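>>> the following block contains a protein sequence and its predicted model.
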Amino acid sequence: MKKIVLLLAFCLSIGNVFAQDADKLRDEGDAALKAKNYAEAFTKYDGFLKQTNNEDADRVFNCAFAAFQAKKYEDAVKYYDLAIQKNKNIDDAYTGKAMSLRNLNKAAEFTATVEAGLKAKPGDADLEKLLYVYCIKQGQAAQKGGKVAEAEELYKDVLIVSNPKYKGNALYSLGAMFYNEGAKILAAATDPAKYEAEKDKADVQMKKAKEYLEQALAINAADANSKKILDSINETLAK
């Protein structure tokens, strides 16, 4: 009986030590975060959360934020995910996770995260802007590199947003891109014997461009750039 009591006392003392260590790590993490020492804050919070089974939602979010600021993006994704699961600062958690994935160049996971965030928080301005800037920039790079299909998907990813300016610009980008593709086909069609076949190929591109530009004008009837290209497309298709 004495051995059992001694063993129980020993186990309780070990538990108290762990609790004290966890509290110390938590407090040190809070202090480091306040001092904007993000690398140390992450290390302390990470240790605290591992000891406490990630139960503290506030520190889970703080740990994600500290990881992002310390450029530990993989760790930021992990803890922002936990924050989302705990419904803690969910809009900022989705934004932070998306920015981390963007910085890791994980395009598919980035767009999936923003889409999930917009389902949870429809119309969130930060998420919509993040998606728009990323997809337009990456779309333009893909287009410049001749990767039209990739550019199309990136521009189309913007179309889930509610912001009319973002959506209209994405539709214009799609329309202008396919107009240019059609124009390039026509410019290269110098062989009279092959002109009709090449014209048919160009018309396919022009019709795709027309569809996107009409959608852009449905959002903003005063869009002069879309009007100008659409007039040119209609003239080309009429020939």
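Received, thanks. Numbers count the residues shown, from 1 in each chain.
>>> only C-alpha atoms for contact and neighbour calcs from this point on.
OK.
>>> can you give me the strands in this protein?
Counting by DSSP state E, the chain has no strands to list.
>>> which helix runs longest in it?
helix 2-34 (DSSP state H).
>>> in that one, what counts as buried?
Neighbour counts using 16 or more other Cα atoms under 10 Å place 22, 25-30, 32-33 of helix 2-34 among the buried residues.
>>> what do you get for stretch 118-131?
118, 124, 127-128, 130-131.
>>> and stretch 207-224, by the same measure?
207-210, 212-217, 219, 223.
>>> give me the subset of the buried residues of stretch 118-131 lying in helices.
118, 127-128, 130-131.
>>> distance to residue 184 added to those, as CSV?
Shown next, in CSV, are those (distance: Cα to Cα, whole Å):
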residue, distance to residue 184
118, 38
127, 36
128, 33
130, 32
131, 30
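>>> ok so, going back, would JSON lines of the buried residues of stretch 118-131 with distance to residue 111 be doable?
Compiled in JSON lines, the buried residues of stretch 118-131 are given as follows (distance: Cα to Cα, whole Å):
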{"residue": "118", "distance to residue 111": "11"}
{"residue": "124", "distance to residue 111": "14"}
{"residue": "127", "distance to residue 111": "10"}
{"residue": "128", "distance to residue 111": "11"}
{"residue": "130", "distance to residue 111": "10"}
{"residue": "131", "distance to residue 111": "7"}
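>>> how close does residue 54 sit to residue 78?
To residue 78, residue 54 is 11 Å away according to Cα to Cα, to the nearest Å.
>>> when those two are compared, which one has more neighbours?
residue 54 (19 against 15; other Cα atoms under 10 Å).
>>> my guess is the more buried one contacts residue 61. True?
No - the criterion here is Cα atoms under 8 Å, and residue 54 misses it with residue 61 at 10.3 Å.
>>> against that first model, consider the following:
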Amino acid sequence: MRKTVLLLLMSFMALGAFAQDPGATEKNAGNAAWKAKNYAEAFTNFEKYLQIVNFSDKAYIYNAAVAASKMNNYAAAEKYFEMAIKKNYKVANSYLGKAQAEEDLKKEGEMLATLEEGLKAVPGNVKLESMYGSYYLKKGVEAQKNNNLEAAAADYVKITNLTNVDLKSKAFMALASLYFNNGAAILQKASPIANTEKEKYASEKEKALGNFKKALDYVNQALKLSPESTDVKDLAKQIKDAMK
């Protein structure tokens, strides 16, 4: 009899312990859905669980963000990645996930702010730098196509402040090409007046030379980063030849 009472008591204690674990049903259901790659159901259950525990479980805040991202619920992904950042959980991935969600939401300004905050929090992070650098390379090319030299240069310069050698080298090459092409265009435009308007031609030639000097400075910085690159060496030679 005594043994039976003891067994019953232990059973009640086990049930009591289980009952004291709030949100266990929702959490387990979310985990099962995640394993089955049913991310919509996983997210629903993770969110229910987080509401029950008053959003105290930072690991599941992050899991909810990832699940939301996988089901293309970018607004929810942005929200939960932001919460993960504030909880200081998987900071680099949380900043990256939030920035990607904002990109999909067409929130360009917010995306850039998130990337810049992320790079301050996790300096030199490869994935954050890659997203940031790729964005400004694309913007620089667009500005260059629109003949907006200053905007293109400003975009490329932002990339030179990163630590990623490949990105920095590409940015310096982009800047060198930008100023080299601009100098060449100035000379080409001025060539018809070389003999008829000598003073004006000399002035234009000086402008072109200023662009070539800038181009040479940037290509030399690219050479320091990528000394074996054939493209960098070829551009350096073209610039030097144009300056002769």
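Sure thing, it's come through. Keep in mind it's a predicted model, so treat the numbers as computed, not measured.
>>> of the buried residues of helix 2-34 of the first structure, which pair is most distant in space?
22 and 33 (16.4 Å; Cα to Cα).
>>> check contacts around the most centrally placed residue in the first structure.
Central residue of the first structure (Cα atoms, centre = their mean): residue 110, 3.7 Å from the mean position. For residue 110 of the first structure, the contact set (Cα atoms under 8 Å, 6 or more residues apart in numbering) comprises 98-99, 101-102.
>>> can you do 7 Å?
98, 101-102 (Cα atoms under 7 Å, 6 or more residues apart in numbering).
>>> which one (most neighbours) among the residues you listed?
Of the contacts of residue 110 of the first structure, with other Cα under 10 Å as the count, residue 98 tops at 28 neighbours.
>>> residues near the closest residue to residue 66 of the first structure other than its chain neighbours, how many?
Leaving aside its chain neighbours, residue 66 of the first structure sits nearest to residue 38 (4.8 Å; criterion: Cα to Cα, 6 or more residues apart in numbering). Using other Cα under 10 Å, residue 38 of the first structure is surrounded by 23 other residues.
>>> do I have it right that residue 38 of the first structure meets residue 68?
No - with contact defined as Cα atoms under 7 Å, residue 38 of the first structure and residue 68 do not form a contacting pair (8.5 Å).
>>> can you give me the neighbour number for residue 238 of the first structure?
Residue 238 of the first structure, neighbours per other Cα under 10 Å, totals 7.
>>> cool, residue 8 of the second structure as well?
12.
>>> what do we get in the first structure for it?
In the first structure, no residue is equivalent to residue 8 of the second structure according to TM-score structural alignment.
>>> quick one: residue 8 of the second structure and residue 2 of the second structure, what's the gap?
Here residue 8 of the second structure is placed at a distance of 10 Å from residue 2 of the second structure (Cα to Cα).
>>> mind listing the helices for the second structure?
2-19, 24-35, 39-52, 58-70, 74-86, 91-104, 108-121, 126-145, 149-160, 165-190, 198-225, 230-243.
>>> just checking, what packs against the longest one?
Packed against helix 198-225 of the second structure, as judged by 3 or more Cα pairs under 7 Å, 6 or more residues apart in numbering; DSSP states H and E, are the following elements: helix 165-190, helix 230-243.
>>> for those, which one ends up most surrounded?
Among these, ranked by average contacts under mean count of other Cα atoms under 10 Å, first place goes to helix 165-190 (a mean of 21).
>>> so where is stretch 203-219 of the first structure in the second structure?
Using TM-score structural alignment, stretch 203-219 of the first structure pairs with 209-225 in the second structure.
>>> what's the average distance of the matching stretch to the first structure?
Taken over the aligned residues, the distance from stretch 209-225 of the second structure to the first structure averages 2.0 Å (mean Cα distance after the TM-score superposition for the first structure).
>>> wait, what's in contact with the closest residue to residue 209 of the first structure other than its chain neighbours?
Excluding the flanking residues, the one nearest residue 209 of the first structure by Cα to Cα, 6+ apart is residue 175, at 3.9 Å. If you count contacts by Cα under 7 Å, 6+ apart, residue 175 of the first structure has them with 209-210, 212-213.
>>> look up how far residue 101 of the first structure lies from residue 175 of the first structure.
29 Å.
>>> ditto for residue 8 of the first structure
Taking Cα to Cα, one finds residue 8 of the first structure at 47 Å from residue 101 of the first structure.
>>> cool, residue 60 of the first structure as well?
18 Å.
>>> could you do residue 171 of the first structure as well?
25 Å.
>>> and for residue 4 of the first structure?
52 Å.
>>> go ahead and confirm residue 136 of the second structure touches residue 157.
No - assessed by Cα under 7 Å, residue 136 of the second structure is found out of contact with residue 157, at 9.0 Å.
>>> what is the nearest of the ones in helices among the buried residues of stretch 118-131 of the first structure to residue 149 of the first structure?
Nearest member of those to residue 149 of the first structure, counting by Cα to Cα, is residue 131, at 18.4 Å.
>>> how about the closest one, what does it touch?
Residue 131 of the first structure sits in contact with 114, 158, where contact means Cα under 7 Å, 6+ apart.
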